[in-house]
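1. My questions are about this predicted structure, shown below with the sequence.
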Amino acid sequence: MAQQVPYGYPYPAYPVPTTGMNKPMPIGTGFPPAGGLQTGVNVPSQLPMEESYIENILRLNLGKMATIYMTYENNSQWNAKIFKGKLEAAGRDHIIISDPATGMRYLLLMVNLDYITFDEELQYMYPYAGGVGPQR
């Protein structure tokens, strides 16, 4: 349930966002309190929350061989580059792969990612219907 703030403080009487525990967010901080916001809750008459971010899909497939296609704007030496390796880790803004032949590890930025291919079947957790098991 949203709480009302007095008119004009700091904005006209708009609802104040709340956390998953129905506590109002601190005004002016821009950050939710410790514990974060409640996610993955389906509200009647609204679309379900989307949770299939790229890094989550990649985390389900750690250890698999991947071919990663990247582009780098305004780069005179190489505009596009292809990396192949074993998927080691994935975060919101990066991917780590290793080349099994050389042992070289690559930290790749998601901002340059075009797409990724795999030579084998992927594990994928469908984000709707309460996270029904892995999809193949």
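-> That came through fine. Numbering: from 1, shown residues only.
2. only C-alpha atoms for contact and neighbour calcs from this point on.
-> OK.
3. would you say Asp114 is within a strand?
-> Yes. Under DSSP: H, G, I helix; E, B strand; the rest coil, Asp114 sits within a strand.
4. That one is in contact with Thr67, isn't it?
-> No. With contact defined as C-alpha atoms under 8 Å, Asp114 does not count as touching Thr67 (10.9 Å).
5. what about versus this one:
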Amino acid sequence: MVQYYWYPGGYPQPQPQPQQQQQMTPPNIQPTTPAAARQEESYIENILRMNKGKLGTFYFTFENNKEWNAKVIKGYIEAAGRDHVILSDPSGKRYLMLMIYLDYVTFDEEINYNL
């Protein structure tokens, strides 16, 4: 911290402060708890990953697009990332869809969801 004092000319001058040696302290790292792991698993991409291979109906909307403002895809989950999901419909056609457009997903069977 620098403190200022006034000398006769009227301009502030920094007053030197004795330097204190700072010790590095290790960060407080908390071990991963089951509760923390559960909270992380609740993200949509993790839920989709836990249900890889299942057939679901995915509802997407695209704002300000008059020609193609909604899309429904019934397909199998092949992969899911933080910002995308890869689906394949029963005919084998594959879709790479962005999560920002995903509204919701329905499944005709029980889904895997670990709490």
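-> All right, it came through fine. What you see is a predicted model, and the numbers here were worked out from it, not measured in a lab.
6. How close are the two chains, by TM-score?
-> The TM-score (TM-score structural alignment, normalised by the length of the second structure) is 0.68; 89 aligned residues with a C-alpha RMSD of 2.5 Å.
7. Of Asp114 and Thr67 of the first structure, which one has the most company?
-> Thr67 (17 against 11; other C-alpha atoms under 10 Å).
8. Helix, strand, or coil at the residue most central in space within the second structure?
-> In the second structure, the C-alpha nearest the mean C-alpha coordinate belongs to Arg82, at 5.9 Å (C-alpha atoms, centre = their mean). Classification of Arg82 of the second structure by three-state DSSP places it in coil.
9. Matching it against the first structure, which residue comes up?
-> Aligned by TM-score structural alignment, Arg82 of the second structure pairs with Arg92 of the first structure.
10. what's the spacing between its match and Lys81 of the first structure?
-> 21 Å (C-alpha to C-alpha, to the nearest Å).
11. Leu113 of the first structure too?
-> From Leu113 of the first structure to Lys81 of the first structure the distance is 10 Å (C-alpha to C-alpha).
12. between those two, what contacts are shared?
-> 69-71 (C-alpha atoms under 8 Å, 6 or more residues apart in numbering).
13. Which stretches in the second structure count as helices?
-> 34-41, 44-50 (DSSP state H).
14. Please identify the deepest-packed of the ones you listed.
-> Ranked by mean neighbour count, these are led by helix 44-50 with a mean of 18 (mean count of other C-alpha atoms under 10 Å).
15. equivalent range in the first structure for that one?
-> The aligned range for helix 44-50 of the second structure is 54-60, by TM-score structural alignment.
16. Go ahead and name everything in contact with the matching stretch.
-> The contact list for stretch 54-60 of the first structure, computed with C-alpha under 8 Å, 6+ apart, reads 87, 89-92, 123-125.
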